[in-house]
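**Student:** can't give you the sequence, but here's the structure:
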């Protein structure tokens, strides 16, 4: 029997990876990371790795994971990486290692077709007459996954909601399709799997509340820079017109609801919205406006009345006869639970405690209310990191080699840490220009002066640029000027109109010399190698909105403890996001390009110099005309 090869042998030029994978070449950072990950598996310890772009972090953790013999959950932030891991990377590494692991990609319930809801909708004439239904019918008859991502055409979200496997509609074992349910079949597959690929939302829901994933030995969190935000979203209770409307849509599919009681809920929420709008603030903490408590009390009473009505009258209010007593009981129980969940959110919004921040956001599109934990770290420490060893990796996880910020934010007390440097030659491949120190985003003439720099840079790069902004307002200001110039094809991301993110990326890929002006969603998670993207422009240092209630509460708490909140909280968070924006540029050894930061504070302030030091080591230029020769060579 041949001895088991070492990690070094596997990643060598003569190793099994090189024999199996065309174009494989040893990378020092990849090998260093693979050693650290394997040590983490063997010792059962946490491992934090900042893996620079091009390190090949997926293979660096997949090789130790697949040969560990342990059940491993791999969680990512983006669908793109999930699909890449499941369809490409894991099969390639498994072949190279001579293994046949059982691998399952498990998504959230709403991603799967519900056979019962699809069957139920057949007689709905309003649906039958919609043109996309005939295409959906052909797909539904042929699909073996029931996965929405496999639908070969664009599908309206509200239409898909009519057929998804959402938990509010599910009656579990009482359903005639339970045995062949797409979602539960995936759950059963996961029970027998060696590797389970999920997204961060599912991972943290399971870590916090349980019930979604089988027991596992080790977790790998890729794109880990997003973990705090996603965990906070999972921990936040929210109430909105949209969430109430969604609850009513789902209830009306199975029950005839009394108009008087649903109208009462609508009226109470309308009154709440008017109170919030009357404050004149887009963002506010609820403890600053005690009168809102009365509106919330009345809304909760209205929800209770409807909940009690269904509990008492649900059997006679069902829109079609149930298949048996169990289905009837499950339908009524599910309806009561969905309304109770809305009332529970109101309870959390009314509660006063030091561990939560209760806040509201109002706009012309309506109001949303939220109850957010003050800090996710204690919760994640107790429910996840004190129990399960994890690898966390991302291209942006440390600040100058220091992981203390991310450990503090997530509640990780001890971990093995590694910075695996990128193999790219940033000094040769990239240029960095920072606006002069006297150009600051709040200056009255900022847009005029910043646009002049932007236009000059785009002339040298011949378009081929992302302009990354921190607000839709600033994106529109730059977009209007770029369009008026007529020098480059331009598209601007808009909050509720125009092309969506995928559509904008397709347009950019297909349009020579394109300039895409976008906001936060384009700062991360986009891989655009080659000449199509040769310039990334960042409008300002991406500090969080200073008057956001959650940030205000955290800043206040740090100040009360005598700590520098700006240095402890705001600078590290902005630096992480700045690194993400920079990271859109150089994606391969052959890429060349320039990053422009139009915020002069980056070189005029002391913290700006520390931020620059945390970025990849591109060659700094003092004058934009230096780009002319750079782009010509």
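**Tutor:** Yep, that arrived. For clarity, every value in this text was computed on a predicted model and none was experimentally measured.
**Student:** alpha carbons only for contacts and neighbour counts from here, please
**Tutor:** OK.
**Student:** Just give me the neighbour total for residue 577.
**Tutor:** Neighbourhood size, residue 577 [other Cα atoms under 10 Å]: 20.
**Student:** One more to weigh against that first structure:
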């Protein structure tokens, strides 16, 4: 590791690199506390280059991701190229919504009423001057995104400078659950998100984030390329990100939007049943106090979830399967995905599983109210999905408590290890 230009040998760094190499060979998992000055990034990147196939590094913060991609990995590639006889490659893998979606961009001026991009020209009092309001501002940003789409190679939002606001970006990006898939999308061959995954499959080291790693685990591990070594840096943040990914909520506004989006595909009575379930949820939330639900769902909320479950199932049946000759498979998939998510959440709330907790959120400033469900603990989820068929190295500056890793091991779904002396920093 000390061979990196401008670097210096660090015993703690070398010890960490050796421990990782040994765990890769044995198939064991590793918890490493590495304090400031250890140089942990290079300590796990160097042995990663000896692994057959891609190595995945997951971080919690954009700052560390940028440090890896812009500084540590290029320096390491420079240092090892003469030794390996080739230059190691690396790629960044982000969630689908980070990339421009050409299918959404094409339809960005045909979206829901509240997303209309251009105001009708309006005269100011006392004069004939025209002005563009909020929708006009959105229109300008969308036009800039259209221009950028003609020149960008990656479609990565982080490369758009200056950027656009979240409202504009939502109109031109596609959440993973709403994506129809490259094979059924008219822009599948040009998809920026698919291209990023293709680059990741070919890279030696793939840098991603805890949120996408969590989604990948919960979705059956088909997003991140298959790999033998996973390095979880800033590992103390992982459980919270998995918990967030496993959390779901119902709001009247979400149900109303899904009903309007699906309405052109449904019989009037089916669409009305969806709208009625949203109204029932609004009534139930207005009566329920904020906070955790401890004695089962109150009847008004239970009734709303029951109505929503029945309405979404009927709507999904009404829309039917997406076929190759569908005139607009993208919009059909968007409608189905939101309905399916609502149905799953309603069923989950009605099940009242012991491993879940539900609560009512209330924001008096915005008037927003939501019924939320989340796992009590994600340790079991991590134990089931994180460690299978790969070696996992979890590292952070703060993992051990009193020189022991028992607490973090339990939180990350690992059996508590025997007493271990602190890793030298």
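**Tutor:** Arrived safely. On a predicted model such as this, the values are computed, not experimentally measured, just so you know.
**Student:** The residue nearest to residue 177 of structure 2 when sequence neighbours are not counted sits in which helix or strand?
**Tutor:** In this structure, residue 177 of structure 2 finds its nearest non-sequential neighbour in residue 337, 5.8 Å apart by Cα to Cα, 6 or more residues apart in numbering. Using DSSP states H and E, residue 337 of structure 2 sits within helix 329-351.
**Student:** Show me what counts as buried in that helix.
**Tutor:** By neighbour count with 16 or more other Cα atoms under 10 Å, helix 329-351 of structure 2 contains the buried residues 329-350.
**Student:** Same check on stretch 308-327 of structure 2?
**Tutor:** Neighbour counts over stretch 308-327 of structure 2 (16+ other Cα under 10 Å) mark 308, 309, 310, 311, 312, 313, 314, 315, 316, 319, 322 as buried.
**Student:** How far off centre is that stretch?
**Tutor:** With Cα atoms, centre = their mean, to the nearest Å as the basis, stretch 308-327 of structure 2 stands 25 Å off its chain's centre.
**Student:** in the stretch 151-300 of structure 2, which spans are helices?
**Tutor:** With DSSP state H, counting those that start in this stretch as the criterion, the stretch 151-300 of structure 2 has helices at 166-170, 192-202, 210-218, 238-245, 252-262, 268-287, 299-319.
**Student:** before we move on, the earlier item: what's the mean deviation for the very next helix or strand once past the helix holding residue 337 of structure 2 versus structure 1?
**Tutor:** Next helix or strand after helix 329-351 of structure 2 toward the C-terminus (DSSP H and E): strand 356-363. Superposed on structure 1, strand 356-363 of structure 2 shows a mean distance to its aligned partners of 2.5 Å (mean Cα distance after the TM-score superposition for structure 1).
**Student:** Which position in structure 1 pairs with residue 383 of structure 2?
**Tutor:** When structure 1 is aligned by TM-score structural alignment, residue 383 of structure 2 is paired with residue 381.
**Student:** okay, now its match: neighbour count?
**Tutor:** The local packing of residue 381 of structure 1 (other Cα under 10 Å) involves 16 other residues.
**Student:** With residue 9 of structure 2 instead?
**Tutor:** Using other Cα under 10 Å: residue 9 of structure 2 sits among 12 other residues.
**Student:** Likewise for the one 10 residues further on?
**Tutor:** Residues near residue 19 of structure 2, counting by other Cα under 10 Å, number 19.
**Student:** State whether it is indeed within a helix.
**Tutor:** Yes - counting by DSSP: H, G, I helix; E, B strand; the rest coil, residue 19 of structure 2 is found in a helix.
**Student:** so residue 554 of structure 1 makes contact with residue 374?
**Tutor:** Yes - counting by Cα atoms under 8 Å, residue 554 of structure 1 touches residue 374, with 7.1 Å between them.
**Student:** quick one, which of these two is more surrounded?
**Tutor:** Ranked by neighbour count (other Cα under 10 Å), residue 554 of structure 1 and residue 374 place residue 374 first, with 19 against 16.
**Student:** ok, the more buried one - contacts?
**Tutor:** Shown in contact with residue 374 of structure 1 (Cα atoms under 8 Å, 6 or more residues apart in numbering): 354, 355, 356, 357, 550, 553, 554.
**Student:** So it versus residue 397 of structure 1, what's the distance?
**Tutor:** According to Cα to Cα, to the nearest Å, residue 374 of structure 1 and residue 397 of structure 1 sit 22 Å apart.
**Student:** ditto for residue 183 of structure 1
**Tutor:** Applying Cα to Cα, the value for residue 183 of structure 1 to residue 397 of structure 1 is 34 Å.
**Student:** Repeat that for residue 572 of structure 1.
**Tutor:** Residue 572 of structure 1 is 10 Å from residue 397 of structure 1, where distance means Cα to Cα.
**Student:** Same check on residue 147 of structure 1?
**Tutor:** 32 Å.
**Student:** Between the two, tell me which one has more neighbours.
**Tutor:** Under the neighbour definition other Cα under 10 Å, residue 147 of structure 1 and residue 397 were set side by side, and residue 397 has more, 27 against 18.
**Student:** how near is the counterpart of that one in structure 2 to residue 236 of structure 2?
**Tutor:** When structure 2 is aligned by TM-score structural alignment, the residue opposite residue 397 of structure 1 is residue 399. Distance, residue 399 of structure 2 to residue 236 of structure 2, by Cα to Cα: 7 Å.
**Student:** How is residue 26 of structure 1 classified with respect to secondary structure?
**Tutor:** Classified using three-state DSSP, residue 26 of structure 1 is coil.
**Student:** picking up where we left off before, which neighbours do residue 399 and residue 236 of structure 2 have in common?
**Tutor:** Residues touching both residue 399 of structure 2 and residue 236 by Cα under 8 Å, 6+ apart: residue 408.
**Student:** pretty sure residue 188 of structure 2 contacts residue 181?
**Tutor:** Yes - applying Cα under 8 Å as the test, residue 188 of structure 2 and residue 181 come out as touching, 7.2 Å apart.
**Student:** Could you list the buried residues of the helix or strand containing residue 476 of structure 1?
**Tutor:** Using DSSP H and E, the element containing residue 476 of structure 1 is helix 472-485. By 16+ other Cα under 10 Å, the buried positions in helix 472-485 of structure 1 come out as 472, 474, 475, 476, 478, 479, 482.
**Student:** same deal with stretch 204-216 of structure 1?
**Tutor:** Residues 204, 205, 206, 207, 208, 212, 213, 214, 216 are the ones in stretch 204-216 of structure 1 that count as buried (16+ other Cα under 10 Å).
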